[in-house]
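A.B. asks: Dropping the sequence and predicted coords here.
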Amino acid sequence: MKIILANEVLAPSVNFLGTIKLKGKDSRARTKLVNLLTNQVRELQESEQALIDEYAKTDENGKQEKAENGNVKIDPNRAKEYLAEHSKLMLEQVEIEGGTYVNHLDDCQKILENYDGELEGQNAQAYDALLDAFEAAQKSEKAGK
């Protein structure tokens, strides 16, 4: 199985999938997908941390300065550059693939297509992005055969 998603929808997709009530085989398919997405979320978090480290405001000893909430402060002289780089990172497309079973792609797509719950906000966006990714993967798979 291989799908392509933008970094910006990874965490919302994990959150959305966690809200769906499923049984048996469908729950298993969802869990495997969530595990694959969670691995990508971890990689994204590492990339975000690297950006923060690069653009952090530091004191005279080179130590990162922190805001009252505990977050690292971004150097105000480089904030625009940081925001531009962070935006690029969030829009990057990532391939999600891994050790799943033969019909996992079909099962996940069917789960989404058959979902009849109401959606709004980030859940609606995640649903749309996931379904688009599965439909594109199906087209690509059929074209490759």
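C.D. replies: Structure's in. What do you need?

A.B. asks: only C-alpha atoms for contact and neighbour calcs from this point on.
C.D. replies: Noted.

A.B. asks: what distance separates the host helix or strand of residue 41 from the centre of its chain?
C.D. replies: According to DSSP states H and E, residue 41 maps onto helix 24-55. Relative to its chain's centre, helix 24-55 lies at 6 Å (CA atoms, centre = their mean, to the nearest Å).

A.B. asks: Pasting the second one now:
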Amino acid sequence: MQVTIKNAQLGQATSLLFDLNLKRKQSRHRTEFIKILAERSKKVEEQRKQIAEEHSKKDDEGKAIINDDRYDIEDQKAFKEDYQELLDESLIIEGGDAQGMLKTVKKVLDECDKEFSGQEAVVYDYLCEQFEKGDGAE
């Protein structure tokens, strides 16, 4: 089994899974899955800062100018393009040690009886799609 999650969906997927009431094995595997998503989210944030620094105005020493904890971006269009490229990249979690965890999280999503609406419903649908796509990749 292989599951692919776009960087842009990491935070919302984490929130949705975090809020589900689960016990025992399901809870442990959900937590393991969330840790993988959180690790990737941290890397994505570090890369976002790198991109911002690359596109920011520099001071006399060549360091990025930061005002009110925000980078002073010189070329907004180029920054947005590079950042969107980062968000479009995907995290791939597959087989091996993750096999049992992925099957459990898929089962949790398949059997979930919680009602979702709005953005949560969109994220739930996205996650279900990703697990269905990855189900044949064993």
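C.D. replies: All right, it came through fine. Please read these numbers as outputs of a predicted model, since none were measured by experiment.

A.B. asks: Which positions in the helix holding residue 41 of structure 1 come out as buried?
C.D. replies: 27, 29-30, 32-34, 36-38, 40-41, 44, 48, 51-52, 55 (16 or more other CA atoms under 10 Å).

A.B. asks: which residues touch the closest residue to residue 89 of structure 1 other than its chain neighbours?
C.D. replies: Nearest non-adjacent residue to residue 89 of structure 1, counting by CA to CA, 6 or more residues apart in numbering: residue 7, 7.1 Å away. Listed by CA atoms under 8 Å, 6 or more residues apart in numbering, the contact set of residue 7 of structure 1 reads 41, 44, 89-94.

A.B. asks: now for these, which pair is the farthest apart?
C.D. replies: 41 and 91 (13.5 Å; CA to CA).

A.B. asks: Okay, helices next: where are they in structure 1?
C.D. replies: Here structure 1 has its helices, by DSSP state H, at 10-19, 24-55, 79-91, 104-114, 121-144.

A.B. asks: can I get the ones you listed in CSV with distance to residue 73 of structure 1?
C.D. replies: Listed next are the helices of structure 1 as CSV, based on distance: least, CA to CA, whole Å:
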stretch, distance to residue 73 of structure 1
helix 10-19, 23
helix 24-55, 8
helix 79-91, 10
helix 104-114, 40
helix 121-144, 27
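
A.B. asks: returning to what we had before: just the buried ones out of the contacts of residue 7 of structure 1, please.
C.D. replies: Listed as buried from the contacts of residue 7 of structure 1 are 41, 44, 89-90; burial here means 16+ other CA under 10 Å.

A.B. asks: how close does the corresponding residue of structure 2 for residue 5 of structure 1 get to residue 107 of structure 2?
C.D. replies: Counting by TM-score structural alignment, residue 5 of structure 1 lines up with residue 5 in structure 2. According to CA to CA, to the nearest Å, residue 5 of structure 2 stands 17 Å off from residue 107 of structure 2.

A.B. asks: Between the two, point out the one with more neighbours.
C.D. replies: residue 5 (19 against 14; other CA atoms under 10 Å).

A.B. asks: Most distant residue from the centre of structure 2?
C.D. replies: Computed with CA atoms, centre = their mean, the residue of structure 2 farthest from its C-alpha average is residue 60, at 36.5 Å.

A.B. asks: and that one, what does it touch?
C.D. replies: Taking CA under 8 Å, 6+ apart as the definition, residue 60 of structure 2 has no contacts.
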